[in-house]
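>>> Quick one, what's the 3D model for this:
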Amino acid sequence: MARKDLYIDNHDDKIITSQAYFTTEELLELKRQKALAIQCFIRQCFAWRKVAAYYHAKRTKARRDAAAKALAEKKLKEEEEDRIRRRLNPRTKSDFTALYSELREWRHNQEKAIRGLNASEEEQSQLMKELLAKEVKLMQTIDKLRQRANSANKQEAIKARLELMASPKEWLTDQGDYIEVVTPYTTRASELVQLYNGLRLRKIPVEQRIDVLLNVKFTVKEFDCLLTREIITLCNRENDMINRGRSTTSLNGLRRRLENLFLQFIETPEFNPGAKNFQRAPAATTKLTKIFPKVQTELWTRKNP
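Have a look, this model is predicted:
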């Protein structure tokens, strides 16, 4: 309370007036309303999450369905391309079985169509003859494809066998790792395989072809038998024909025979020890691979230097 002898600073004083009285019931009602607001917000958050998860699952399913559809279309396309390839270029037994099955089905449908025509017996007989001629022609085509496939499969099998024969051996170490080991057998096989591949080359210069023939000749000359003599004779004959300027077409038969004989030389264990592991049964020495005595070898060498 202000007095004359007392100074009281009321510069920062505030006038506080009492507000309306807040009862307990009103406080509980306020808490209830705030709880309802919080519950509404939480439920809204849950709803947003549920909607987001729904759309995410929908988009994921759409992408998965699109990928599955694309994969199925790709698979169907590959199967169709494979069927076309098997028709145009059959290689396996199942391919030819499918071709013969389609041929029988085609003939059955053609016969059914001919019988359904309102034609006389003579006309139907003529149509059946034409159908038979077409069938024979198609069977001849399939037989040619079979021969071509057998030849290609045989060459692939020979190539795989020779590559395996010339490849380094894999040995298992104590640490569990594999190391490649080059043995004298694999080295010998690798040299022979390189010569065989050189013989199979066609579009090479004449000088390189003559070098290959000379290498083959001196390689087989280490062993004197009927097989090696035949190889040497063919090498000399081809060399002579090349020097005479004969065409490549006239040398095809000679070269194929030389390739086959040299392949037989490679697959003979007496000349290539590495070939022993690739034989189904121990091969007996034949008349072609029997080594001649030294006297006969010297006599033959004088006549065929």
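
>>> CA only for contacts and neighbour counts going forward, please
Noted.

>>> Help me confirm that R64 is found in a helix?
Yes - the assignment for R64 by DSSP: H, G, I helix; E, B strand; the rest coil puts it in a helix.

>>> residues near it, how many?
By other CA atoms under 10 Å, the residues close to R64 number 12.

>>> now swap in A62 and tell me
12.

>>> who touches it in this structure?
Counting by CA atoms under 8 Å, 6 or more residues apart in numbering, A62 makes contact with nothing.

>>> all helices of the stretch 151-300 of the chain, in order?
The residue ranges that make up the helices of the stretch 151-300 of the chain, judged by DSSP state H, counting those that start in this stretch, are 184-200, 206-220, 226-243, 252-266, 294-303.

>>> Make JSON lines out of those helices and add mean neighbour count and distance to E79.
Formatted as JSON lines, the helices of the stretch 151-300 of the chain follow (neighbours: other CA atoms under 10 Å; distance: least, CA to CA, whole Å):
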{"stretch": "helix 184-200", "mean neighbour count": "18", "distance to E79": "35"}
{"stretch": "helix 206-220", "mean neighbour count": "16", "distance to E79": "44"}
{"stretch": "helix 226-243", "mean neighbour count": "18", "distance to E79": "47"}
{"stretch": "helix 252-266", "mean neighbour count": "17", "distance to E79": "37"}
{"stretch": "helix 294-303", "mean neighbour count": "11", "distance to E79": "60"}
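
>>> Can you say which of those is nearest to R64?
Each of the helices of the stretch 151-300 of the chain was checked against R64 via CA to CA, and the shortest separation belongs to helix 184-200, namely 50.1 Å.

>>> quick one: the closest one to helix 206-220, angle?
Here helix 184-200 runs at 140 degrees with respect to helix 206-220, directions being taken by axes from the mean of the first three to the mean of the last three CA atoms, to 10 degrees.

>>> what does helix 184-200 rub up against?
162-163, 165-169, 209, 212-213, 215-216, 255, 259, 262-263, 266, 272-275.

>>> Go through whichever strand or helix holds E102 and flag the buried ones.
For E102, the enclosing helix or strand under DSSP states H and E is helix 93-115. For helix 93-115, burial by neighbour count (16 or more other CA atoms under 10 Å) applies to 95-96, 99, 103, 107, 114.

>>> Which elements pack onto that helix?
The elements that helix 93-115 packs onto, with contact taken as 3 or more CA pairs under 8 Å, 6 or more residues apart in numbering; DSSP states H and E, are helix 24-88, helix 121-166.

>>> sorry, back to before: I'd like the helices of the stretch 151-300 of the chain written out as a markdown table, with distance to Q155 added.
Compiled in a markdown table, the helices of the stretch 151-300 of the chain are given as follows (distance: least, CA to CA, whole Å):
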| stretch | distance to Q155 |
| --- | --- |
| helix 184-200 | 11 |
| helix 206-220 | 20 |
| helix 226-243 | 20 |
| helix 252-266 | 11 |
| helix 294-303 | 34 |
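
>>> Out of those, which is closest to E130?
Of all these, helix 252-266 comes closest under CA to CA, at 38.1 Å.

>>> Second input sequence below; structure requested for side-by-side comparison:
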Amino acid sequence: YLGTSILTDSDSFQDVVVKIERPSYHKPFLGGFKNRITGAEFHNAGSQTIPKKRPDKGIQLFCRETQTVFEKNKPQQTKNTTSTQMTKIGLYVSNMSDKLISPGKYFTAEEYHKRRLEAVIVLQTYFRRWLAINVVQNLREEKRLRLAWEAQEELRRKKEKEDRLRREHERRLNAKTQEDFELLYHALELWRQEETKRINGTLTGAERKAAFCGLLEQEAQLIASIGRHKLNADEENQQKAILRFLNKCAQPKRWKAYDGKITEMDTQYTLRARELFEIYRSISMNDIPKDERIDVLLTLR
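Next up, the predicted model:
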């Protein structure tokens, strides 16, 4: 214990007893500095309080360092004493298991390295031959694949050309869309120009005028034929558009659920549209019996 006085008022002091506890452990040195003039040393302090004790659980615990075993293996060659026994006076050693070794042809280090170099050259020769064979085989396979691909491409281009010509011929014979009729008019214009050029190059005078009159008459007939065909195609296209529209109106409502499944639902409007679609399709048919047509017409009343 240590007694000291504390100033409480301007002229009064109070004696206080201070209890000093000695630490039960040695604090580590954390560094510090020294005053060169006065020589006083100052140490860095990490803590001034007693460390918190862990509660005793009644179980003896060990840290990792006390449980780890450090082992070190070091090989060591022991001495082995050997000896050789020879035949001499008073001692006989059997030579039945002995082997006779005769020296071979001696060659210098230069000859040895020369043989190694020749062996390496032989190995490199066969290895490079193997690489060359692989390269040639790969080139031959690439050539075969290239030729096969070119043949397939040629067949594909030929087939595409034939399909394109067949589609153009079909479009000219059975024109249905605006592009098909433009193709017909373009072909008609090309034909007119060719005929005009032929007439100008081969005929003169009255024959030339008569040929132009005949050409004009043929052109007018072709234009009229294309016009009639266009009217029929427009009517057919309009009929198809009406059927598509009615079919779309008669389709049930569809939506995609969270699990990816498609849900369909019929409403009163889709059911009515489907009924009207069936009636319209029945009326549009020309080969139905008279009684059925009368029944369909009665449903429209």
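
>>> rewinding a little: as a markdown table, the helices and strands packed on helix 93-115 of structure 1 with distance to L234 of structure 1 would be great.
As requested, these are exported to a markdown table (distance: least, CA to CA, whole Å):
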| stretch | distance to L234 of structure 1 |
| --- | --- |
| helix 24-88 | 37 |
| helix 121-166 | 22 |
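
>>> Which of these has the highest mean neighbour count?
Most buried of these, by mean neighbour count (mean count of other CA atoms under 10 Å): helix 121-166, with a mean of 14.

>>> any idea how far T228 of structure 1 is from T219 of structure 1?
Distance, T228 of structure 1 to T219 of structure 1, using CA to CA, to the nearest Å: 9 Å.

>>> still on that earlier bit, nearest to K144 of structure 1, out of the helices of the stretch 151-300 of structure 1?
Ranking the helices of the stretch 151-300 of structure 1 by their distance to K144 of structure 1 (criterion: CA to CA) puts helix 252-266 first, at 19.7 Å.

>>> Report all helices and strands that that closest one contacts.
If you count contacts as 3+ CA pairs under 8 Å, 6+ apart, helix 252-266 of structure 1 packs onto helix 184-200, helix 226-243.

>>> equivalent range in structure 2 for it?
In the comparison with structure 2, helix 252-266 of structure 1 aligns to no range at all (TM-score structural alignment).

>>> ok, now how distant is the residue nearest the centre of structure 2 from K253 of structure 2?
Among the residues of structure 2, the smallest C-alpha distance to the mean C-alpha position (CA atoms, centre = their mean) belongs to G260, namely 23.8 Å. Using CA to CA, G260 of structure 2 is found at 16 Å from K253 of structure 2.

>>> swap in K34 of structure 2?
To K253 of structure 2, K34 of structure 2 is 91 Å away according to CA to CA.

>>> Y106 of structure 2 looks like it's in a helix, true?
No - in this structure, Y106 of structure 2 is coil, not part of a helix, as judged by three-state DSSP.

>>> where does it sit relative to L100 of structure 2, distance-wise?
18 Å.

>>> same thing with V122 of structure 2?
As judged by CA to CA, V122 of structure 2 and L100 of structure 2 stand 35 Å apart.

>>> What of L131 of structure 2?
The span separating L131 of structure 2 from L100 of structure 2 equals 47 Å under the rule CA to CA.

>>> hang on, the earlier thing: what's the closest of the helices and strands packed on helix 93-115 of structure 1 to K4 of structure 1?
Closest to K4 of structure 1 of these is helix 24-88 (CA to CA; 46.6 Å).

>>> quick check: angle from the closest one to helix 121-166?
Our comparison of helix 24-88 of structure 1 with helix 121-166, counting by the same axes, to 10 degrees, yields an angle of 100 degrees.

>>> just to revisit the earlier point, got TSV for the helices and strands packed on helix 252-266 of structure 1, with distance to K31 of structure 1 too?
As requested, these are arranged in TSV below (distance: least, CA to CA, whole Å):
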stretch	distance to K31 of structure 1
helix 184-200	92
helix 226-243	109
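
>>> how about those helices, which one is nearest K75 of structure 1?
With CA to CA as the yardstick, what comes closest out of those is helix 184-200 (37.8 Å).

>>> Can you give the distance of that closest one from its chain's centre?
The offset between the C-alpha centroid of helix 184-200 of structure 1 and the centroid of the whole chain comes to 25 Å, using CA atoms, centre = their mean, to the nearest Å.

>>> which bit of structure 2 covers that helix?
Under the criterion TM-score structural alignment, helix 184-200 of structure 1 matches residues 268-284.

>>> Next: stretch 94-109 of structure 1.
Mapped onto structure 2 using TM-score structural alignment, stretch 94-109 of structure 1 covers residues 179-194.

>>> What is the distance between the matching stretch and the centre of its chain?
The chain centre lies 49 Å from the centre of stretch 179-194 of structure 2; the measure is CA atoms, centre = their mean.

>>> Tell me roughly how far that stretch lies from structure 1 on average.
In the superposition against structure 1, stretch 179-194 of structure 2 averages 1.7 Å from its aligned positions (mean CA distance after the TM-score superposition for structure 1).

>>> Contacts for that stretch, please.
With contact meaning CA under 8 Å, 6+ apart, stretch 179-194 of structure 2 is reached by 171-172, 175, 215, 219, 226, 230.

>>> And those residues, which two are furthest apart?
Farthest-apart pair in the contacts of stretch 179-194 of structure 2 is R171 and L215; separation 24.3 Å (CA to CA).

>>> quick one: what's aligned to Q137 of structure 2 in structure 1?
Under the alignment (TM-score structural alignment), Q137 of structure 2 pairs with A52 of structure 1.

>>> any idea how far E105 of structure 1 is from that match?
Plainly put, A52 of structure 1 is 56 Å away from E105 of structure 1 if you go by CA to CA.

>>> go on, K129 of structure 1?
Here K129 of structure 1 is placed at a distance of 17 Å from E105 of structure 1 (CA to CA).

>>> which residues in structure 1 does stretch 221-235 of structure 2 match up with?
Stretch 221-235 of structure 2 corresponds to residues 137-151 in structure 1, going by TM-score structural alignment.

>>> Can you name the residues in contact with the matching stretch?
Around stretch 137-151 of structure 1, the neighbours that count as contacts under CA under 8 Å, 6+ apart are 89-92, 96, 99.

>>> measure Y100 of structure 1 to T92 of structure 1 for me?
From Y100 of structure 1 over to T92 of structure 1 the distance is 13 Å, taken as CA to CA.

>>> Also A47 of structure 1?
61 Å.

>>> and what of V182 of structure 1?
Using CA to CA, one gets 35 Å for the distance from V182 of structure 1 to T92 of structure 1.

>>> try I158 of structure 1
Distance, I158 of structure 1 to T92 of structure 1, using CA to CA: 17 Å.
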